[in-house]
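> Have a look at this prediction, sequence included:
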Amino acid sequence: MKYLNDRCIVSADNVFYYDSEKEITLSDVMRFILENEQLAREYAKMRRYYKADHDAIVRALPKPNNKPDNRLVLNYPKKLVDTFTGFSVGKPVQIMLPEDLGNKSLSQFNVSRKMDSVIARVWKESCIYGRAYFYVYSHDSEIYVTDALPLDTFVIYDNTVAHKPLYAVRYGHIGNSTNYKITVFSERYQWESDTSRNTSNFGVRQANPFGMIPIIEAVENDERLSVIKNVLPLIDEIDKAMSEKANDVDYFADAYMKVLGAILSEDDLENLRNYRIINLKSRESDDPNETPESLDVDFLSKPNADTTQENLINRVIDNLYQVSMITNLNDKDFGNSTGVALEMKYKPMLNLATLKSRGFIESLKDMYQVVFASDLIENISREAWKDLDINFQYDLPHDTLSEAQTAQILANLVSSETWLKTLSIVNDPRQEQERIEQEKNEQMKANMQVLKQTNAVTDGDPNANSRTSQEKD
C-alpha cells in the first residue's frame, strides 16, 4: 500500500483509492495522474511487446568487433493475446433480455453501435495492459460506447470494503507541454480542467446526464496482471536464443579459411576466390633435396551447439504456453488428438477465460446500467440491466452431430430457449426462437391456404360443396 497523502492511496495492485468522506480536489487528481503516468511506462512497454518491439533484444548493446548481431523478434505476445481473445470473444457474446420488445431493442442497439467489436477491443486491451475501460457517452441525443486505455484513463474507488467507484478521470497533454487537459466524472457532475490556467479550481462543472460514472473498468484478473507481463522473461529468452542461433549461421557462412605450410600471394588469393580450386605446394622452391613442410588447408570452425540450442528453445516455448495457460494451436500433436484429448488441451485456457469472464460480465452489466440510464433506448427500463442474460461462446472444437442429438433429447425436457443454447451454431437463442415461431406461423398460413383451395374442411363445419355433404342431401 502506498500513500500519496492522507487521502490518496495506491494499492499493491496499482488500484487508486480515495477517502469517501472527502470531496476530491484538483491537486489530489494531479497526484493520481502523476502516479498513473508512472504506471503508463509499464503499459507502454506491454504495447511495444505486443507490436513486436521487444525491449530486451531490440535495445541490447551491439556485439563487439563486428561479430554477427542478429536481432530476431518472435512476436509471441501478439500470438498469445490474439489466441486468447479469439477463443473468448471471437464469437459474439450472447446478451439478452427476457422481454421480447426489450430484447429486440437491445439487439438493435448492439448491432448499430457495433458492440461486438467494442467488447472484443476491451477484452484484448485488458489482456495487454491488465485492465481496460468501457466509456459511455452521448452525442446528438444518441448513446454510444467505446473503449478507453489505461494510459490516459483511470477510476478512483472509495477506501471502504465496498470499493465503490467514486470518480473517473480522463486526461491528455496539451501539445508538447507538461500541462494537462483533464475531465473528471462523479455520479452527479463532470468537470473540465486545464492545468495551464494555474488555478486550484476544477473549472467548468456540468451535470452528469447519466447519474452515474460513465467509465467502467474491465480487469484481466484481481491483480491487474496482463497476459504478456506474466511471461515476459520467457519471451525475452526466446528472442535471445533465436538471435544467437542466427548469429551462428552467419558465423559459419563467413568462416575463415586457414592455409598452413604455404605463403599465398595476392594473385593466389584472387585465384582461390575466382576459381574456387585449391592447388598449392608447400614451398616456393623446386629443390628436390629440400624437405617440404606439411600443407594444411581448412576452414576455422567453432563447436556446434545446435542440439543444446534446440532443446533450450523447445523447453522455453513449452513453458511459455504452460505458464500463460494459453493453448498452443500449432502443436504438432494437436491435429491427431481425440475429442477428449482436445478438450483437455483447451482446459487451461477455458479455465482462464471462465475466471476472467465472471468479472467481465459484471463490467458489462455496469456499462449497460449507464446505457439504460440515458432513457434513449425504447422499451428498456432503467433497471433492465439487472435482468441481462450474458453468455460467452468460447471457440471450442464442436461435434455438431452430438450437439444436435443432445438438443433433440432436451427438446422435450426443457424450454426451447434452453436447448437452443446447447447449439454452438446459434448466436442468439432468443432471436432463433422467434424465427422458429415465425416460420411455424408462416407454414400454418400456407397450409390453410392450400386447404381452402382444395375445398377441404378448415373450420369444423360441413362444406356444402363437398361430396359427403351432397350425398347426405
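Cool, the structure landed. Fair warning: this is a prediction, and the values are worked out from it, not measured in the lab.

> only C-alpha atoms for contact and neighbour calcs from this point on.
Will do.

> residue boundaries of the helices in the stretch 51-200 of the chain?
55-58, 76-89, 100-112, 115-129 (DSSP state H, counting those that start in this stretch).

> Which one of those lies nearest to Leu401?
Checking the helices of the stretch 51-200 of the chain against Leu401 by C-alpha to C-alpha gives helix 76-89 as the closest, at 21.5 Å.

> coming back round to it: so for Pro209, which of the helices of the stretch 51-200 of the chain sits nearest?
So among the helices of the stretch 51-200 of the chain, helix 100-112 is nearest, using C-alpha to C-alpha, at 19.2 Å.

> rewinding a little: give the stretch among the helices of the stretch 51-200 of the chain with the greatest mean number of neighbours.
helix 115-129 (a mean of 22; mean count of other C-alpha atoms under 10 Å).

> Output the contacting helices and strands for it.
helix 26-50, helix 76-89, strand 131-139, strand 142-148, strand 215-219 (3 or more C-alpha pairs under 8 Å, 6 or more residues apart in numbering; DSSP states H and E).

> how about the nearest residue to Ile278, chain neighbours excluded?
Take Ile278 and drop its neighbours on the chain: the residue closest to it by C-alpha to C-alpha, 6 or more residues apart in numbering is Leu272, 6.5 Å away.

> Quick check: the gap between that neighbour and Lys356.
Distance of Leu272 to Lys356, computed by C-alpha to C-alpha, to the nearest Å: 66 Å.

> Check it against this one:
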Amino acid sequence: MATDKDPYALGQSINMLNGNRWVGGLIKANKQYMIPESKWNDIKNDPKEIIPILKYFLTQHYQYQLPRILELERYYKGENDIHFANINISSNRADNRVTAGFPKFITNTRVGYSVGNPIKFQYNEDKGKDDDLEEALAEFNSQNDEEYHEKVMKKNLSVTGRAYELEYIKQDTNEVAIRPIDPANAFVVYDTTIEQHSLFAVRYYLIDYQNQPKYYAEVYTDDSIYYFSDGKTPGSNLKLDNAEEHYFFSVPLTEYINNDERMGDWEASLDKIDAVDKAVSEMANSQEDFANAILKIVGDFDVTDSNGNTSEHPQIDRKNAIMWLKPEVRSDINGSSSVITPDAGYITKDVNVSEWKVYVDWLSAQIHKDTNTPDTSDENFASNSSGVAILYKLWGSDQERSIQESLYTRGLMRRLRVLGNYLEVTGQISSADDVENYKILYTPNLPKNDTETLQNAQVLANLGTESKQTIREVVQKYTGINSDTEEQRVEDEDKKDLDADPMQQVFKRVPDNSNENEPKDDDSKKADNPSMLDKIKGFFGGGK
C-alpha cells in the first residue's frame, strides 16, 4: 500500500486493506535503534566521525519510520486512507469519501482519562525535607505549563506509540525549559546492553523557505549538542554548523513509550477503521446514486413541437415535475395489435440497510473492544448504573492505564534526574539524588458523583479512625481545593475567630468536662466540677 518514495507525497494511490501497511513492514517501521556503546564512545567527540552514523540513522528513519508516524498523525486529524484510496468507481457514480472519527475519539478519551487531573509530584519527607528542590521543581512546572505539557505528551503517545521531550536552556538565560518534540522529527539511539541507556538523540526538521527545501539536524549527546545543516533529503549533505556544551550530564532528549511494542492506542485497529470508512462511504454513494438514478420510461410521449413534429425519444427535463405518457400500440407480423401500458420509474440498486447497519455496528463494537475504549454513545453505558457498575465497564481501560502509567513514570523520573543534574551543577540544590525521593501520583479523571463523595467523607468522619488530612483528601474531589490548602484555611479562620473574640480561646483551653446527666443539687459533684465561671476566674488569676 505504501511506497518508498517521499513519505509526504500522497495522492490517490493507496490500495486500502491490501498488503503491508508500512514501508518495509512493521519491523522496520517501528524498529528501536541501537549501536554498541564502545563504538559510539570512540567517535562521539569527533563531529566528522559522527556524520556517517548520523546519515545512516537519518536515512533509515526517513524511509521507513517517518511514513508510519505521518500516517498515524493524519488519521488522528481525520485524513484517513479513504481520502487517498485508489478506488475504481465509474465516472457516472457518486464518489463520497467519509471518515470515521475513531482515532481522535479514542485518543482524546485516553488523554482526558489519564491526565485530565494534574499529575502530582509528591516528595517523601521521611527521606529528609529539601525545600530548595521542591521550590525549584514547583517553579519549573509553573513556568513550563507542565499540566498542558503532559497532555501533549500523552496525545503523542496515544497516536504514534512514542513521545519525545527536550530539556534545554532558554536563550540568554539560565532557566531550564521542556518542550514536546513531534515524533516525526526525533529518535533516540540506545546502547546494546540489557538496560538500553541513551547514547545520543536526534532532532531533524525541514525548512522550506522560498521554495528551497533544506533539512537541519541536531545531535544531543550526554555532554554536547552538534548542529548540522543538510540537503533536500535527510542525510544527503550533512555539514557541521556549530557545537556547544550542555550541563545536563545526560542526553537531554527523552523518549517515552506507550507500551513495550511502541504502538498507538488504535494502531492495531486501523484495518477495522478503514473497513468502517469504506462501508459508510459506499452507503453515502448508494444514497446519492439513488437520488440521481436512471429514469426508465415505457410507452410514448405525448410531445409535439411548434412545427407539429413529434419526437420518438425527446430530451427529458429532470426539473419538470409533470410528464405525460400515452399507451403505445404495436402491431405484430400478423397484423394483430397490442397495447403497451405506459410507465415511468427509476433503475436503482437494492441496498439491504439492515445488513449494512449490522456490519458497521459490529466493526464499531470490535474497535471499542480491541482498544479497551468504552462506547459512551451506548445507551446502556451509564444509564441507571451505579458507580461500581461503571467501574467494571472501565475495567479494561484501567488495565491499559496501569501499564501506561508505569511507563510514563519512567519518563517523568528521567526528566527529574536530568533537571536535578543541572540544578546541582548550578548550585540551586545540594544533591541531584534527592529527586529519587519523589513519587508520581495519578488521579483518573472520572465523572464526578458529588453525593457519593460527601457520603464517603461523612462515613470516614463518623468512624473516627481516619485523620482529618485523609478526610480532606477525600473531599478534595468535591471542592477542588488541595487538602494542605484547606488545612491552612481552617487554621487561618480559627485564628481570625480567636483574635475577634478572646473568650473563645478560654473555652478552647479550659474545656467543660461537667456531666449534664448528673443531678444538679449534688453538692459533692459541684465541688468536684467547678462552674464555668470559676474556671474563667482561675484562668485570669483566681480573682473573686
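Sure thing, it's come through. The shown structure was predicted, so the numbers you read here are calculated from the model rather than taken from an experiment.

> Secondary structure element holding the residue nearest to Ile278 of structure 1?
Using DSSP states H and E, Leu272 of structure 1 falls within helix 266-275.

> Where in structure 2 does whichever helix or strand comes after that helix fall?
Note on helix 266-275 of structure 1: by DSSP H and E, the next helix or strand toward the C-terminus is strand 296-299. On the basis of TM-score structural alignment, strand 296-299 of structure 1 is assigned to residues 343-346 in structure 2.

> Quick one: distance of the matching stretch to the chain centre.
53 Å (C-alpha atoms, centre = their mean, to the nearest Å).

> Then stretch 191-199 of structure 2?
28 Å.

> In structure 1, point out the residues matching it.
Stretch 191-199 of structure 2 maps onto residues 158-166 of structure 1, going by TM-score structural alignment.

> in the matching stretch, what counts as buried?
158-159, 165-166 (16 or more other C-alpha atoms under 10 Å).

> same question, stretch 9-28 of structure 1
Buried residues in stretch 9-28 of structure 1, counting neighbours by 16+ other C-alpha under 10 Å, are found at 9-10, 15-20, 24, 26.

> ok, now stretch 171-190 of structure 1?
For stretch 171-190 of structure 1, using 16+ other C-alpha under 10 Å, the buried residues are 171-172, 180, 182-187, 189-190.

> before we move on, back to that, so for Leu272 and Lys356 of structure 1, which residue has more residues nearby?
Lys356 (18 against 14; other C-alpha atoms under 10 Å).

> what's the counterpart of the more buried one in structure 2?
Checking with TM-score structural alignment, Lys356 of structure 1 has Gln404 as its match.

> any idea how far Asn258 of structure 2 is from that match?
Relative to Asn258 of structure 2, Gln404 of structure 2 is positioned 6 Å away (C-alpha to C-alpha).

> same deal with Met532 of structure 2?
67 Å.

> What of Asp317 of structure 2?
For Asp317 of structure 2, the distance to Asn258 of structure 2 (C-alpha to C-alpha) stands at 60 Å.

> the more surrounded of those two?
Asn258 (26 against 9).

> Show me what the more buried one aligns to in structure 1.
Under the alignment (TM-score structural alignment), Asn258 of structure 2 maps onto Glu220 of structure 1.

> do Ala500 of structure 2 as well
So Ala500 of structure 2 corresponds to Val450, using TM-score structural alignment.

> need the longest helix for structure 2.
Longest helix in structure 2, counting residues (DSSP state H): helix 395-425.

> Pull out the buried positions in that helix.
Buried, per 16+ other C-alpha under 10 Å, within helix 395-425 of structure 2: 396-398, 400-401, 404-405, 407-409, 411-424.

> now do stretch 335-349 of structure 1
Neighbour-count burial for stretch 335-349 of structure 1, counted by 16+ other C-alpha under 10 Å, picks out 345-349.

> Contacts only, for the match of Lys356 of structure 1.
258-259 (C-alpha atoms under 8 Å, 6 or more residues apart in numbering).

> Roughly how far does it sit from Ile367 of structure 2?
Counting by C-alpha to C-alpha, the gap from Gln404 of structure 2 to Ile367 of structure 2 is 19 Å.

> what's the answer for Lys31 of structure 2, then?
According to C-alpha to C-alpha, Lys31 of structure 2 stands 26 Å off from Ile367 of structure 2.

> From the chain's centroid, how far away is the longest helix of structure 2?
For helix 395-425 of structure 2, the distance to the chain centre is 16 Å (C-alpha atoms, centre = their mean).

> Okay, angle between it and helix 146-160 too, please.
Per axes from the mean of the first three to the mean of the last three C-alpha atoms, to 10 degrees, the angle that helix 395-425 of structure 2 makes with helix 146-160 is 130 degrees.

> Tyr226 of structure 2 contacts Leu238, correct?
No - applying C-alpha atoms under 8 Å, one finds Tyr226 of structure 2 not in contact with Leu238, separated by 11.5 Å.

> could you give the angle of the top strand by length along structure 2 to strand 253-257?
Across structure 2, the longest stretch assigned as strand under DSSP state E is strand 198-209. Counting by the same axes, to 10 degrees, strand 198-209 of structure 2 lies at 100 degrees to strand 253-257.

> helices and strands around strand 198-209 of structure 2, which ones?
Applying 3+ C-alpha pairs under 8 Å, 6+ apart, we find strand 198-209 of structure 2 packed against strand 186-190, strand 212-220.
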